[in-house]
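In: one predicted model, sequence on top.
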Amino acid sequence: MAHAISTRRSWLAGLFGLALAFGSFPATGPADAADAPVVVFAAASLKNALDEATAAWGKETGKTVKISYAGSNALAKQLESGAPADLFFSADLAWMDYAQKAGSIRPDTRVDLLRNAIVLIAPKDSTAALDLKPGVDLAKELGDGRLAMGNVDAVPAGKYGKAALTNLGAWEAVKDKVAQAENVRAALLLVARGEAPLGIVYASDAVSDASVKVVATFPADSHPPIVYPIARTKDSANEDAARLLVWLRSPAAKPFFEKQGFSVVGSEKKS
């Protein structure tokens, strides 16, 4: 019994720490009251766009939305452990697949909503200049500095970044210079503070912070397509979550995402 209590306390402590870092969880389980907030677990890279979009929806409907931001990997595992949420908005397909296999979401509500790109960033006063093509010498540009990225084994932006660097033939030379962060916004912060001379983040992250600049954009064919799926969770009892999901897919939400550098699936310009 004591061991079980200790384990539960450890789990709750970890969950509370995540809430403090990226948002707030409700005091009870999944929303089941008519006026309860819609609880969203969302990838850290969505913060600016989703904050503005849900604020607009709230103003329109009078409803409240509570969002907890973190790496998609951390959120998927929290859902698997029973953390309460109504919607899961992932930064890649793999972690939504994970949540679906774990029985954490309702597959019939799942939809691919957004696309993004990954870029190489530097502090705004940097003179760094690189052409991201095969054979690029990124290690030389870094010198003794570090390359800020999301965790390359778990965080979607980190996985995309490693794939791109591998395809460009640059990974082996820089892998020991990588500063791996728990999510893409943490990687962005390392560059914004000047603690890393270069970083790999989403184009939407670069838009969100005026203290960094884009050095170059990774070729789209150097990494898997960057797709953001969203779904309602299996245990959600809040019907406002279904309404919010419909609204996020509507033309009304599109400007909030495009303003932050995302493109909406199905509405991309044809070349």
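Out: All right, it came through fine. Residues are numbered from 1 along each chain as shown.

In: going forward, measure contacts and count neighbours with C-alpha atoms only.
Out: Noted.

In: and residue 119, what element?
Out: Taking DSSP states H and E as the definition, residue 119 sits inside strand 118-123.

In: who touches that strand?
Out: For strand 118-123, the external contacting residues (CA atoms under 8 Å, 6 or more residues apart in numbering) are 128, 157, 160-161, 191-194, 197-203, 206, 211-218.

In: and the next element down the chain from that strand?
Out: Next along the chain after strand 118-123, with elements defined by DSSP H and E, is helix 138-142.

In: who are the packing partners of that next one?
Out: Using 3 or more CA pairs under 8 Å, 6 or more residues apart in numbering; DSSP states H and E, the elements in contact with helix 138-142 are helix 171-174.

In: go again using 10 Å as the cut-off
Out: Applying 3 or more CA pairs under 10 Å, 6 or more residues apart in numbering; DSSP states H and E, we find helix 138-142 packed against helix 171-174, strand 198-202.

In: which of those sits most buried?
Out: strand 198-202 (a mean of 29; mean count of other CA atoms under 10 Å).

In: what's the angle between the strand holding residue 119 and strand 198-202?
Out: Computed by axes from the mean of the first three to the mean of the last three CA atoms, to 10 degrees, the angle separating strand 118-123 from strand 198-202 equals 140 degrees.

In: hang on, the earlier thing: turn the helices and strands packed on helix 138-142 into CSV, including distance to residue 36.
Out: Output for the helices and strands packed on helix 138-142, formatted as CSV (distance: least, CA to CA, whole Å):
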stretch, distance to residue 36
helix 171-174, 47
strand 198-202, 32
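
In: which among those is found nearest to residue 11?
Out: Nearest of those to residue 11, taken as CA to CA: strand 198-202 at 29.7 Å.

In: any idea which helix or strand comes after the closest one?
Out: Defined by DSSP H and E, the subsequent element after strand 198-202 is helix 203-208.

In: which positions in the helix or strand just after that following helix come out as buried?
Out: Note on helix 203-208: by DSSP H and E, the next helix or strand toward the C-terminus is strand 212-217. For strand 212-217, the neighbour count (16 or more other CA atoms under 10 Å) marks 212, 213, 214, 215, 216, 217 as buried.

In: got another, please set it beside the one above:
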Amino acid sequence: MAEPIRRRSPLLPALILFLITWMAMAPASAAERTYLYAASSLTGAMTALAAELETTSGHQLIAVFGASSTLARQILQGAPAHIFISAHPLWMDKIADKDLLEPGSRRLIANNRLVVAASRADAAALDLANTKALLQRLGNGRLAMADPNHVPAGIYGKQALQTLGLWGMLQDRLAIASNVRIALSYIERGETPLGIVYASDLVGRPQVTAVALFPDQSHAPISYPMAVLRGRSNAATKAFQQLLQSDKGRAILTRFGFQPL
């Protein structure tokens, strides 16, 4: 008895081709992910910029936020960052010292201001020259601020307090946070009556308000350097750089309380 002829489905070659194509593309898709490492104070602005980039160009950025010092250390240890935006040149310099920046990609993108913030329920203006009023405002509480040993907002805050002659009386009354957004959360939750944060941190945070503005000359300029990591330049990083320099990108930075450069 003759063995029946087995007819191959006409769909089989197409299925095999699809599987081969899918397997070839899957690793490439993972490799093409573009990571943006940015200071925590940039969370709102960079989230909006990443959304704008995807809408206008189709490029996706995976944003990672944290203290600039923490992110820089991760990059130095091999984290897969394509773009790094720091809240202080110190941490960008440390990466540059290891020759890890794409030549010509470093630039300043924005400035910020430093403020003393309080709950909106206690929004009376505070005169930083009046130490008695400052201590009364603190009461038995503490002053929230990011870690002055390595976090940019804390470094700037310590500089400002030292310039105004306030550091000695306040250094033992601090509530130290690992980044500026956590310092802000202490104020929002009523855990501290006052805190030192960036002006941009208060955008979209109705529970808190600025009660004092530190003079610009009381601390180093608060500027945000951005750079592409060496060998990580791609279509997405180039499109993001173009967006930052565009009117739309500058408008987004302004909307989130920054001064675009």
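Out: Arrived safely. The shown structure was predicted, so the numbers you read here are calculated from the model rather than taken from an experiment.

In: superposed, what's their TM-score?
Out: Overlay of the two chains. TM-score (TM-score structural alignment, normalised by the length of the second structure): 0.85; 235 aligned residues with a CA RMSD of 1.9 Å.

In: out of the helices and strands packed on helix 138-142 of the first structure, which gets nearest to residue 34 of the first structure?
Out: Using CA to CA and comparing these, the one that lies nearest residue 34 of the first structure is strand 198-202, at 36.3 Å.

In: picking that back up, need the buried residues of strand 212-217 of the first structure in JSON lines with distance to residue 249 of the first structure, can you?
Out: Converted to JSON lines, these look like this (distance: CA to CA, whole Å):
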{"residue": "212", "distance to residue 249 of the first structure": "30"}
{"residue": "213", "distance to residue 249 of the first structure": "30"}
{"residue": "214", "distance to residue 249 of the first structure": "29"}
{"residue": "215", "distance to residue 249 of the first structure": "32"}
{"residue": "216", "distance to residue 249 of the first structure": "30"}
{"residue": "217", "distance to residue 249 of the first structure": "27"}
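
In: what's stretch 246-255 of the first structure aligned against in the second structure?
Out: With TM-score structural alignment applied, stretch 246-255 of the first structure matches the range 242-251 in the second structure.

In: which other residues reach that stretch?
Out: Stretch 242-251 of the second structure is contacted by residues 45-46, 48-50, 52-53, 56-57, 109-110, 236-237, 240-241, 252-255, 258-261 when judged by CA atoms under 10 Å, 6 or more residues apart in numbering.

In: got the angle for the strand holding residue 119 of the first structure vs strand 212-217?
Out: Going by the same axes, to 10 degrees, strand 118-123 of the first structure makes 140 degrees with strand 212-217.

In: residues in the second structure aligned with strand 118-123 of the first structure?
Out: Using TM-score structural alignment, strand 118-123 of the first structure pairs with 114-119 in the second structure.

In: how big's the offset between that stretch and the first structure?
Out: Compared with the first structure after fitting, stretch 114-119 of the second structure has a mean deviation of 0.5 Å; criterion: mean CA distance after the TM-score superposition for the first structure.

In: about what we covered before: out of the helices and strands packed on helix 138-142 of the first structure, flag the one nearest residue 106 of the first structure.
Out: Minimum separation from residue 106 of the first structure across these (CA to CA) falls at strand 198-202, 27.4 Å.

In: and stretch 12-19 of the second structure, how far out from the chain's middle?
Out: Taking the mean of its C-alpha atoms, stretch 12-19 of the second structure sits 45 Å from the chain's own mean (CA atoms, centre = their mean, to the nearest Å).

In: other residues contacting it?
Out: Against stretch 12-19 of the second structure from outside (CA under 10 Å, 6+ apart): 20, 21, 22, 24, 25.

In: the last one: helix or strand, and which one exactly?
Out: What that stands for is residue 25 of the second structure. Taking DSSP H and E as the criterion, the element that holds residue 25 of the second structure is helix 11-31.

In: next secondary structure after that helix?
Out: Following helix 11-31 of the second structure in sequence order, the next helix or strand is strand 34-39 (DSSP H and E).

In: between the next helix or strand after that next one and strand 34-39, how big is the angle?
Out: Counting by DSSP H and E, the next helix or strand C-terminal to strand 34-39 of the second structure is helix 43-57. Per the same axes, to 10 degrees, the angle that helix 43-57 of the second structure makes with strand 34-39 is 160 degrees.

In: which bit of the first structure covers helix 43-57 of the second structure?
Out: With TM-score structural alignment applied, helix 43-57 of the second structure matches the range 47-61 in the first structure.

In: what about the matching stretch, how far off from the second structure?
Out: In this overlay with the second structure, the average offset of stretch 47-61 of the first structure from its partner residues is 0.8 Å by mean CA distance after the TM-score superposition for the first structure.

In: could I get the contacting residues of the residue nearest the centre of the first structure?
Out: Nearest to the mean C-alpha position of the first structure, by CA atoms, centre = their mean, lies residue 43 at 2.8 Å. Residue 43 of the first structure sits next to 22, 50, 67-75, 88-92, 155-156, 183-185, 228 when contact means CA under 10 Å, 6+ apart.

In: again, 8 Å this time
Out: 69, 70, 71, 72, 75, 89, 90, 91.

In: switch these over to CSV; also include neighbour count.
Out: Converted to CSV, those look like this (neighbours: other CA atoms under 10 Å):
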residue, neighbour count
69, 25
70, 28
71, 28
72, 28
75, 25
89, 27
90, 32
91, 27
